[in-house]
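Enquirer: Generate coordinates for the sequence data below:
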Amino acid sequence: MSGRNSNMASHTDVGSQMSSPMAFIFVFNLLLGAGALALPAAFADAGWLVSTVLLVILCFASFVSASFMCEGMAIANVLQNVACPKKNDNVTETEQLLAGSANGLQLLKYEFSDYESDSDTEYYSNLSLQISQSQASLGGSRYSFRISKRIEMAEMAEIFFNKVGVVLFYVAVIIYLYGDLAIYTVAVPKSLANVSCIPDLRDEHNVTLCWNGVSHDAAYRIFVLIYVLCIGPFVFFNAQKTTLLQIFSSILRHTSFFIMVVIAIDRIMKHKHGVPKPQDVKPVIFDKIPDFIGVSVYCFMCQHSLPSFITPMKNQNRATPVLLSALAACLGIYAVVCYTATFSFENLEDVYTLNFANFGVIPIRYFLELYPVFCLTASYPIIGITLRNNLKTLFSKEEYPWLVDRVVFPLLTIIPPTIIGMCTENVEFLVSYTGAFSGAAIQYIIPACFVLLGRIKIKEVFGREASSVNKNHSVFSSNLWPVVLLVWAGCCMAFVLYYKINAAFFSDN
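Expert: Modelled structure (predicted):
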C-alpha cells in the first residue's frame, strides 16, 4: 500500500461528541430493524426450543464480534498514528511517546521519509525491526489506544489485509451495504403504496388502482422518489446529524413492539380464533433451522456501523457496556415478541405486522402496518453514511475537492439503490442477492481477522506489553475466540447454503 493511503481517515471527519445513552440508541435502532419483523415466523417455523438456544448463541457471537471491532479500531488508530503522524502538529502523539529516545525517534522519522516507496508489508516489517532495537525507551505501555480517528472497516482492511483480502473485503461490504439500501428503498415505498391503495379497486385490465386512476406500480414509484428525496439528504451529513430522527424512531419502535406484544397476549388470554393449541407448537423443526439462522444474522448486525458510533463517544470506556446492553435489550425484545407471536397466531406472516391487518382498532392497525416505514427509515441514513465513507476510502485519496466530498460520494451512495427500487419491488429477490454470505462475512469473519492480524502487528511494533494496556481491548483476549468465531461463521454459511439449495431445487417436494 503506497503512501497515498496513509491519511485516509482525514476525509471522514468524526463529528460532534456523542454520549453513551445516545450511542446506545443508535446501536439499538440499527439492531431493531427489518430483521425483527421477519424473525417471529422463522422462530415459530424452526421450533421454539431450538430457536431460543440459537437466538442466545447468535446474540453472544455478535457481541464477541462487536468487541473485536472496537479492539481492531483502537489498534488501527495506533498503527496509523505511528505510520503517519500529522505533519502540522507541533508535537505529535508519536513524538511524545518517543521523546525519551532520540535514537528511536530518528529511526522512526527515517521510515516516514521512505514510506512513499515501500509496500505496506515491507513498511511494517522494517518499522517493527527498528523499533524493537529501542524497545525499552519506546514505552509501548505509554501509548494511547484511544479511538481518536474514525477508521471505517474499509480502511482497517487496508491496514490489516493483503491485496487479495482487501478485494474480498470490498466485495462483501459493497454487496451487503448496497443490498441493504436497495431493500430499504423498496420495502418502505411498497408499504406506503399498499396502505394507500385499495386492493379491490381495479381497471378493465385488472390493474390495481390507487388515487385518481393511478396504478399501484406508478404509486409505488412515486413513493420511491418521495422517500429518497426525504431521507436521502441525511447521507450528506454525519451520523450525529440524525440524532432527533434516531430518538423519534426509538420511541416509535418501543411503542410498536409494545402494542404487538399486548395484542398477542390478549389473543392468548381470550383464546381467540387462530390461536394455536400449546401441543401444536413444535419445539424443534430441523428443516427450518437454516432459515432461522439466515434471518437472525441480520437481526444482530451492527459491526459495519460501529466506527460511526464508537469513535465520537465521550467516554470510550463505556463502549463495551453500551454494546452489551444494546444487544441484550434487543435479545429480550426478540424473545418476548417471538414467544407471544408463536403462541398467539397459528399462521405467522413473513412480515409480522401483516398479522395485524384485520385488527379492529383502525388507527392501531395503520400504525402497525406503517411500522416498517418507521424502523427502516431511521436505519437508512446510518447504512448510507457507512457506505459513503467506505466508498471514499476505496478510492484511496487523501483529500477530495469539496464538491466531490460533499456531493459526488453521497450521490454515488443513493443513486444505485434508487435505480434498483424503480426497477423492482420484489424484496425477496433483493434479499437473495444481498445474501447471508456477505452478512456473515461482515459480522463474523472480518472482525475476527481484524483482531487476529491486529494483535500480531501491535506485538511486532510495540511488544507484548502493548495489548495489555489497550483500554479498548476485547474482553475475549484469547486468540482462541477469533478462531471459534471463524468456525461459527463457516457453520452459518453452510446452513444458509443448504437453505438456498433446498429452496431452489426441493421446495415443491
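Enquirer: CA atoms for contacts and neighbours, from now on please.
Expert: Will do.
Enquirer: does the residue sitting furthest away from the middle of the chain sit in a helix, a strand or a coil?
Expert: Among the C-alpha atoms of the chain, the one farthest from their average position, using Cα atoms, centre = their mean, is that of residue 204, at 45.7 Å. Secondary structure, DSSP: H, G, I helix; E, B strand; the rest coil: residue 204 is coil.
Enquirer: gap between it and residue 191?
Expert: According to Cα to Cα, to the nearest Å, residue 204 and residue 191 sit 25 Å apart.
Enquirer: got it, and residue 242?
Expert: In terms of Cα to Cα, residue 242 sits 23 Å off from residue 191.
Enquirer: now swap in residue 414 and tell me
Expert: On the measure of Cα to Cα, residue 414 and residue 191 end up 20 Å apart.
Enquirer: The two: which is more packed in?
Expert: residue 414 (23 against 17; other Cα atoms under 10 Å).
Enquirer: Surely the more buried one and residue 384 touch.
Expert: Yes: counting by Cα atoms under 8 Å, residue 414 touches residue 384, with 7.4 Å between them.
Enquirer: next up, for comparison:
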Amino acid sequence: MPNSVGLHPGEQYSPATGLIYVFNLIVGMGCLTLPAAFAAAGWGLSAGGILLLAIVSYMTTTWVVESMACANAINHWRRMKQLKKRGQVADELVSRTLENAEADQRCTDTSEDQDENEEESPLITEGVIERTVGEYYAIQEQIEMGQMAELFYPKVWDKVFYIVLCIYLYGDLAIYEAAVAKSLRDSICNYVPANCSSEPVDLDKCFQDSDLTRLEMYRLCTAAFIGVMGPFVFFNLTKTKYMQMLTTFTRWLAMGIMITWAIVYLAENKGHGHPPSADITKLPQLFGVCVYSFMCHHSLPALITPVTEKRSIVKLLAADYMLILMFYYLLAFTGIFAFEHLNDLYTLNFQPDRCKTDDTSVIIYSLRLFLLMFPVFTLSTNFPIIAITLRNNLKGLCLREGRRYSFFTTRCLFPLLAIIPPTLVGFITSDVEILVGITGAYAGSFIQYVVPATLVYYARKMTLQYIGMGVKNPFSAPLQHSAWLVIICVWAALCQVFVTIYLIEEYNK
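Expert: Now for the predicted structure:
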C-alpha cells in the first residue's frame, strides 16, 4: 500500500505498534478512577456495565474508521475529477493547435470522432484509473475528526462538533489539574491527627506547626502547576518520541506495581474490601467514568493513518478492546477487594501510611512515593499538548480564515481562554471522580456515541452519491443497518438524562 499522504516511510509503523499506541491512549487517566466507581456501583453491576460500554465503544470506533475511509474516498474522487478536467483542457489545447495548423483541411467527421473518444477516455491512463479506483477507500491521508465534520456534516453542525470537543478538552484539563494538585498536596502535607487511621479532610491542617489547611495547600499546588505548565500553551510544542517512551514506561510500571500490590494483599489475606454486588443508584456515576476510560475516538485518525497494513484493522481493534477490558477488570477487581476505602484517584490508596512511620522499609516507602507522584509525572507531559489542542480548536471555532487579527488575539487571548476556565474549576473542586464522570457523561458520550453515529451516516450518504455502490469499502463497520445508529443516539440521550437526574439528587443532598 502506498505511503500515507504527508507521511514519510519512517513515520509509519506496524499494526502491532499502532495498537499499542491505541492501548496507551485509552488506558490513561480514566482507569485511575475505575476502582472507586466499581466499589460504589457494586462488583456485579460494574462488571456487566463496563462490558456493555466496551462493546458500544468498539462499535462506534469502527464507525469512525469507516468514516475515515469514506473521507479518503471523497478526497480521492475529487482529485480524479481535477485530473480529468486537466486532461480535457490539455486535449482541447492540442486540438486547437492542430486545427490552426490544418485550417485549410476540413475534418468534421474526424473532429466528431475525436469528441466521442474524449468523452469515453479514462482520466489519465487505463492502468492509473484502475489503480486509483481500487484505492478509493484506502486510508492514506490523515483527516482529523474536525475535518471530517466539515466535510460530511451540514452547515452549522460542524461548529457544534467543535464546541463539544472544546468542552471535552476543558474537562480533560480540569481533571489533570485536580489529579496533579491532589498528588502534590498529599506528598507535601505531613500533619498526622490524633486519629491517624481516619481519612484526612480538606479542613485538616497540612503541617503540624501551621494553620495552612489541606484545601489551601491544594489550591497553592494548582496555582504552582499552572505557573509552571501554563506558559507552554503560548508556544507550539510537539510530543517527542522519547517523551512518549518515558510516559509509556512510567504508566506500565505504575500499573504493574498497583496490581501486584493488591494481589499480594489478597494472597496474604490482608484484603479489607467488601463492595456490594450492585447499587443501581451509582450506575450514572459508573457510566461517566467508563465512557471516559474508553475514550480514543477523537485521536483515531492520528493513530491509525500511519499504520502500514490496515486490511485487518477492525479485527485488531477488537482484540485491543478485549485486552483493555481484561486489564480494567484486573485493576478494578483487585483494588475493590484489597482496600476497604478507595480514593477517587486510585494512586492515593498507596500513599505512605501516616500511622506507620518507623517499620516501613526504604523500598516500600519509595514505591509508595512513586505511585503517589505517578499522576504528576505522566499528566504534566500531556497537559501542554491538550491545552495547545484546545487553543487551536478555539481559534478554528472563533476566527475567520483569511482575516488578520491583532497580536494579542492570536498569541495571548486564546492561550488564556484555554487555561483559565479549567484552572477555576480546579480551584473550586478537587473531586476527580466527579470531574471524570461529568466530562465522560456529557461531552465524552457525545464524542464517543453521537458523533461517530451521525458522522458515518452522512459519510455513507455522500460516498453513495458521489462514488456509488460499485466500489466496496473494505473498512466498513460490522453493523451497517441504520437502526443501530438510532439506537446509539437514543442510548446516549437516555444516559445523559439519568446522569443529570443523579447529579441533581446528589446536589440536593
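Enquirer: After superposition, what is the TM-score?
Expert: Overlay of the two chains. TM-score (TM-score structural alignment, normalised by the length of structure 1): 0.75; 444 aligned residues with a Cα RMSD of 3.9 Å.
Enquirer: Show me what residue 50 of structure 1 lines up with in structure 2.
Expert: Under the alignment (TM-score structural alignment), residue 50 of structure 1 pairs with residue 45 of structure 2.
Enquirer: Could you find the closest non-adjacent residue to that match?
Expert: Spatial nearest neighbour of residue 45 of structure 2, chain neighbours left out: residue 278 (5.0 Å); criterion: Cα to Cα, 6 or more residues apart in numbering.
Enquirer: Mind checking what secondary structure that neighbour has?
Expert: coil.
Enquirer: sorry, back to before: so what does the helix or strand hosting the match of residue 50 of structure 1 touch, helix or strand wise?
Expert: Using DSSP states H and E, the element containing residue 45 of structure 2 is helix 43-101. The helices and strands touching helix 43-101 of structure 2, judged by 3 or more Cα pairs under 8 Å, 6 or more residues apart in numbering; DSSP states H and E, are helix 145-152, helix 283-293, helix 300-304, helix 313-338, helix 451-466.
Enquirer: Mind checking the ones you listed for the one nearest to residue 19 of structure 2?
Expert: Nearest to residue 19 of structure 2 among those is helix 313-338 (6.5 Å), distances taken as Cα to Cα.
Enquirer: average gap between that closest one and structure 1?
Expert: Here the mean offset of helix 313-338 of structure 2 against structure 1 after fitting is 2.0 Å, by mean Cα distance after the TM-score superposition for structure 1.
Enquirer: name the helices or strands packed onto the helix or strand that that helix is followed by?
Expert: Following helix 313-338 of structure 2 in sequence order, the next helix or strand is helix 362-398 (DSSP H and E). Applying 3+ Cα pairs under 8 Å, 6+ apart, we find helix 362-398 of structure 2 packed against helix 157-188, helix 214-229, helix 241-267, helix 414-428.
Enquirer: Measure how far the helix or strand that helix 362-398 of structure 2 is followed by is from the centre of its chain, please.
Expert: Going down the chain from helix 362-398 of structure 2, the next helix or strand is helix 407, by DSSP H and E. Computed by Cα atoms, centre = their mean, to the nearest Å, the separation of helix 407 of structure 2 from the middle of its chain amounts to 31 Å.
Enquirer: Ok, stretch 20-34 of structure 1 next?
Expert: 11 Å.
Enquirer: And stretch 60-74 of structure 1, by the same measure?
Expert: 12 Å.
Enquirer: matching residues in structure 2 for that stretch?
Expert: Using TM-score structural alignment, stretch 60-74 of structure 1 lines up with residues 55-69 of structure 2.
Enquirer: how big's the offset between the matching stretch and structure 1?
Expert: Mean deviation for stretch 55-69 of structure 2: 1.3 Å (mean Cα distance after the TM-score superposition for structure 1).
Enquirer: And the contacts of that stretch?
Expert: Identification of contacts with stretch 55-69 of structure 2 by Cα atoms under 8 Å, 6 or more residues apart in numbering yields 137-139, 143, 148, 291, 294, 297, 300-301, 314, 317-318, 321, 448-449, 452-453, 455-456, 459-460, 473, 475-479.
Enquirer: Stretch 495-506 of structure 2 too?
Expert: By Cα under 8 Å, 6+ apart, stretch 495-506 of structure 2 touches 281, 284, 285, 287, 288, 441, 442.
Enquirer: Which part of structure 1 matches it?
Expert: Using TM-score structural alignment, stretch 495-506 of structure 2 pairs with 492-503 in structure 1.
Enquirer: Count the residues that sit near the nearest residue to residue 48 of structure 1 once chain neighbours are set aside.
Expert: Computed as Cα to Cα, 6+ apart, the closest residue to residue 48 of structure 1 that is not its neighbour in sequence is residue 283, at 4.8 Å. For residue 283 of structure 1, the neighbour count with other Cα under 10 Å is 16.
Enquirer: Structure 2: which residue goes with residue 283 of structure 1?
Expert: Residue correspondence to structure 2 (TM-score structural alignment): residue 283 of structure 1 is matched to residue 277.
Enquirer: list the contacts for its match?
Expert: Residue 277 of structure 2 neighbours (Cα under 8 Å, 6+ apart): 41, 42, 43, 44, 45.
Enquirer: Adding neighbour count and distance to residue 132 of structure 2 as columns, could you present those in CSV?
Expert: Shown next, in CSV, are those (neighbours: other Cα atoms under 10 Å; distance: Cα to Cα, whole Å):
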residue, neighbour count, distance to residue 132 of structure 2
41, 25, 52
42, 22, 54
43, 24, 52
44, 15, 52
45, 21, 50
